[in-house]
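J.: What follows is a protein structure lacking sequence information:
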C-alpha cells in the first residue's frame, strides 16, 4: 500500500511539473478544412414522381435526365413502376430490370439482349466494344494514361479530357443539316452497315402486310433477318416452326407485329391485346395473353 501511494504521488507531481505555467496560453493545432475527394452527393429530392392512380401520361424524365418516348406506351405499367420508368438519380449499375433484357431477365434468351433507349437530338451513344465489358469509356477510364499514350504512340496530353467513368448516352450539339460525314482515309467498307428499313415497300397480303430485310438486301446482316408484319384486327400470323433459330417478340401494336428472325425475332404491339400459343412438342403447349411492351422468345423447334 505504501509503494502504491508513493507511485500515485510521483505521477501527480510529474503531471503538475509538466503543466504549462499559469497564465500562459497553450497552442492548439487546428485541423484543415474539410474538402471532398469527389463531388458531394446531390441534395435534389429523389421521390416517386407519380402515384399509381395518377391521371397523367408518364414520361421517362427526371430533372435534366431522360427523354420522352417515341412510340407506344403501356401507361398502366408505367404508372405502377414510377421508379423504374423515371428512376432516382442515385440508381446506378447493373441491377437488371424489365427495360434492359438480357439472359439474366429472360433466361431463354441466350443469343440476343435488348435495351429500350431514346436519344434526344444531338445526343451521343458511346461507341461499344462487344465483349465481356460494355463501354469504351469504362475501359479507358481504367487504363493508366501513360499506357494509353504508349499504345497510341502519342503524347499523354491527348488524353487529358477522356471521361473518368463510363458514359452511356450523353448530350452534344446536333450537327448542321448540311454537315458532311467524316471521310475515312481508308475508304468505305464494301457494304454499308446501315439500312433504311422504313423505306422498304410493304407487300400486301390477305390479312395484313409484310416487309422483310435479310442478307439478300442488307448484305452485312449474315445472321439477322427482320420482318415487319402488320396483322389486321381479326387476322392471325401463319402457323410456323423454328427448326434452327430462335424468335424473340416485343409487343407494340395489336395491329402491327415487328418480327426479327435471326438468331431472334422481335414482335411489337401498341394497344389492345393479343394472344399466342407455343407448342413445344411432346404434348407441351401454352398460350399467353399480351399487352403493350410485352415480350416473348421462342426457342428453336418451338411452334
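T.: Thanks, I have it. Just so it is clear, the model here is predicted, and its values are computed rather than measured.
J.: CA atoms for contacts and neighbours, from now on please.
T.: Fine.
J.: just the strands in the protein please.
T.: For the chain, applying DSSP state E gives strands covering 61-62, 65-66, 100-101, 114-115, 124-125, 169-170, 203-205, 208-213, 226-231, 247-250, 256-260, 274-279, 285-290, 295-298.
J.: so where's the longest helix in this protein?
T.: Longest among the helix segments of the chain by residue count, using DSSP state H, is helix 2-17.
J.: how about that helix: buried residues?
T.: The neighbour-count check on helix 2-17 (16 or more other Cα atoms under 10 Å) flags nothing as buried.
J.: Alongside the first one, take a look at this:
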C-alpha cells in the first residue's frame, strides 16, 4: 500500500510539472499578486501592477481566465483596472482617459507641440490642452486665440509678453510651477529661456480648440495685400518684400536680455497681472498631502479657468467628492493614480493614470483619486472651466447631516457598525487628501 501511495504521488507530481502553466511568469514572482483564480478580495483593493512589475490578468474572485491572444503588456500594466475592473464597476460610460503619448506631435525648429482636445478625447468638451516644448531662445510666435489660455510651467523657464485692451503691455519670466492666463483675443508670445528651454501645459476654455487654428502674426501679414500692410505702417512696400512666406509658428530666435533692457520705448505697463506663482502659495495641509487652489479669488484675471495642485502622499486618497460647477480635467505630473467615477443610474467605471495622462470627470459625478503606490508621491492638477474652485465632500456631508437620518440610510440593520460610523464622522471636518489607512482584516492578510 505504501509503495502504491508513493507511485501515485509521483505520477501526480509528474503530471503537474508537465502541465502548461496558465500564469504569466511575472505573476508567479509575486506571492501577493491578485491575478490568479484563487485570490479573493471582497474589498476591491488597489494593486500597483506597474510599480510591482506584475502582469495583470482578467481574473477576480474565482472568475475570468488568462489571455491567449495578442496583447499589449505595457499598456496592461499601466491600466490594471481596465483588465481587472473592481466588482463595483458597472454599466456603460464614455472613455474618460487619454495619454499625451497617444497624441500626434508637431515638430518645429527647436520645439514641438501636441494636443488633447474633443477630437482625441470626446468627453473633454469643456477644456482642451496643449503640451508644448521650446528650447533656449525658441519663440512661439506672436499670436492670439478665440479662447482664453491658462498655462502651467512643467519644467525650465519661459518669458511671456502680452498686450491688454487699453494698450498696456506685460512682460514676465516664469519658472516651474508658475501660471499665466491670457483672456480671449489678447495677443501674446512665449520664448524659452533656460539652457534647456521650457516645457508647459496650455489649457483652453473650449474642448473644440485646435492649436493649429490660432491667429499668427506672420500668417496674417502674408495674407494681406502688401499695399495695405505698407499703408498701415506708413512705409514703402519695398520694406516688406522679405516678409516670411508662411507662418513661423515655432522658430529659433535670438536670446533675450533682461526685461528692463527689452522694454520698447512705447512700453506702458499693464494694470493687469497675467501671471501667478502657484507653487509659492501656502498650501492647505491635509492628513495625506497638500493642496494649492488658484482661481479668480487669488488670480483675478483667470475668469474662466480654476485649478488645484495636489500633492498626494504614498497610498493616500483624494477624498470622495464631486464638483457642482464644471467638469474636472485632470493631468498627472508624476506618480500613478486610480480613479473611479460614479455616474448615477448604477454606472461606475475605474481608470488608471500615469504621468502625462489626462482624465475627465463630468460635473456632479462622484469620484476619488487614489495614489496607487505605497512608497511614491502623486502630483497632479485638477483644472476646471470656472471662475472658482468648488467641491462637495462626502465625508463632510455625512458629518453635517442629522445622525439619525444618516444611520437610517446606511446602518438600519447594523446599529453596532452605525455607531462606529457616527463616531468617525463626528467632527465633519473636510480632509481633502486622506492619509493611507490600512484595513484591519486578518482573513485578508492570511490569504496573502
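T.: Now that the structure is in, tell me what you want to look at. Predicted model, so just to flag it, every value in this text is computed and none were measured.
J.: hmm, back to that, looking at the strands of the first structure, spot the one closest to residue 191 of the first structure.
T.: strand 208-213 (14.7 Å; Cα to Cα).
J.: ok, back up a step: which among the strands of the first structure is found nearest to residue 190 of the first structure?
T.: Closest to residue 190 of the first structure of the strands of the first structure, according to Cα to Cα: strand 208-213, at 18.4 Å.
J.: count of neighbours near the aligned partner of residue 101 of the first structure in the second structure?
T.: Using TM-score structural alignment, the partner of residue 101 of the first structure in the second structure is residue 116. The local packing of residue 116 of the second structure (other Cα atoms under 10 Å) involves 27 other residues.
J.: can you tell me how far residue 116 of the second structure sits from residue 97 of the second structure?
T.: Using Cα to Cα, to the nearest Å, residue 116 of the second structure is found at 11 Å from residue 97 of the second structure.
J.: just residue 189 of the second structure next, same as before
T.: Residue 189 of the second structure sits 31 Å away from residue 97 of the second structure, going by Cα to Cα.
J.: Kindly report the same for residue 367 of the second structure.
T.: 14 Å.
J.: Neighbour count: those two, which is higher?
T.: Under the neighbour definition other Cα under 10 Å, residue 367 of the second structure and residue 97 were set side by side, and residue 367 has more, 23 against 20.
J.: now the angle from the helix or strand harbouring the more buried one to strand 348-353?
T.: Using DSSP states H and E, residue 367 of the second structure maps to strand 366-371. Orientation of strand 366-371 of the second structure against strand 348-353 (axes from the mean of the first three to the mean of the last three Cα atoms, to 10 degrees) gives an angle of 30 degrees.
J.: corresponding residues in the first structure for the helix or strand following strand 366-371 of the second structure?
T.: Using DSSP H and E, the next helix or strand after strand 366-371 of the second structure towards the C-terminus is strand 378-384. Per TM-score structural alignment, strand 378-384 of the second structure has no counterpart in the first structure.
J.: can you give me the helices for the stretch 101-250 of the second structure?
T.: 217-222, 226-233 (DSSP state H, counting those that start in this stretch).
J.: Of all the ones you listed, which one comes closest to residue 424 of the second structure?
T.: helix 217-222 (59.9 Å).
J.: what's that closest one packed up against?
T.: strand 138-144 (3 or more Cα pairs under 8 Å, 6 or more residues apart in numbering; DSSP states H and E).
J.: what stretch of the first structure does the strand it packs on fall on?
T.: Strand 138-144 of the second structure maps onto residues 123-129 of the first structure, going by TM-score structural alignment.
J.: Could I get the buried residue list for that stretch?
T.: In stretch 123-129 of the first structure, counting by 16+ other Cα under 10 Å, buried: residue 124.
J.: So which residues make contact with it?
T.: Here stretch 123-129 of the first structure makes contact (Cα atoms under 8 Å, 6 or more residues apart in numbering) with 119, 134-137, 167-174.
J.: helices or strands up against the strand holding residue 367 of the second structure?
T.: When contacts are defined as 3+ Cα pairs under 8 Å, 6+ apart, strand 366-371 of the second structure sits against strand 317-322, strand 337-342.
J.: Need those in JSON lines (columns: mean neighbour count and distance to residue 260 of the second structure).
T.: Output for these, formatted as JSON lines (neighbours: other Cα atoms under 10 Å; distance: least, Cα to Cα, whole Å):
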{"stretch": "strand 317-322", "mean neighbour count": "22", "distance to residue 260 of the second structure": "43"}
{"stretch": "strand 337-342", "mean neighbour count": "24", "distance to residue 260 of the second structure": "44"}
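J.: residues touching the alignment partner in the second structure of residue 249 of the first structure, list them.
T.: Correspondence of residue 249 of the first structure to the second structure, assessed by TM-score structural alignment: residue 330. Contacts for residue 330 of the second structure (Cα under 8 Å, 6+ apart) come out as 358-360, 380-383.
J.: Setting aside sequence neighbours, what's the nearest residue to residue 330 of the second structure?
T.: Among residues not flanking residue 330 of the second structure along the chain, residue 382 sits closest, at 4.5 Å (Cα to Cα, 6 or more residues apart in numbering).
J.: unless I'm mixing things up, that neighbour is touching residue 311, no?
T.: No: at 11.3 Å, residue 382 of the second structure does not count as touching residue 311 under the criterion of Cα atoms under 8 Å.
J.: between those two, which one's more packed in?
T.: Comparing residue 382 of the second structure with residue 311 by other Cα under 10 Å, the one with more neighbours is residue 311, at 24 against 19.
J.: Can you find the partner of the more buried one in the first structure?
T.: Aligned partner of residue 311 of the second structure by TM-score structural alignment: residue 230.
J.: tell me, what residue is most central in the second structure?
T.: Computing the C-alpha centroid of the second structure and ranking residues by Cα atoms, centre = their mean puts residue 331 first, at 1.3 Å.
J.: quick one: contacts for that residue?
T.: 355-359, 380-382.
J.: The counterpart of residue 127 of the second structure in the first structure: how many residues sit nearby?
T.: Structural alignment (TM-score structural alignment) places residue 127 of the second structure against residue 112 in the first structure. Residue 112 of the first structure is flanked by 16 other residues according to other Cα under 10 Å.
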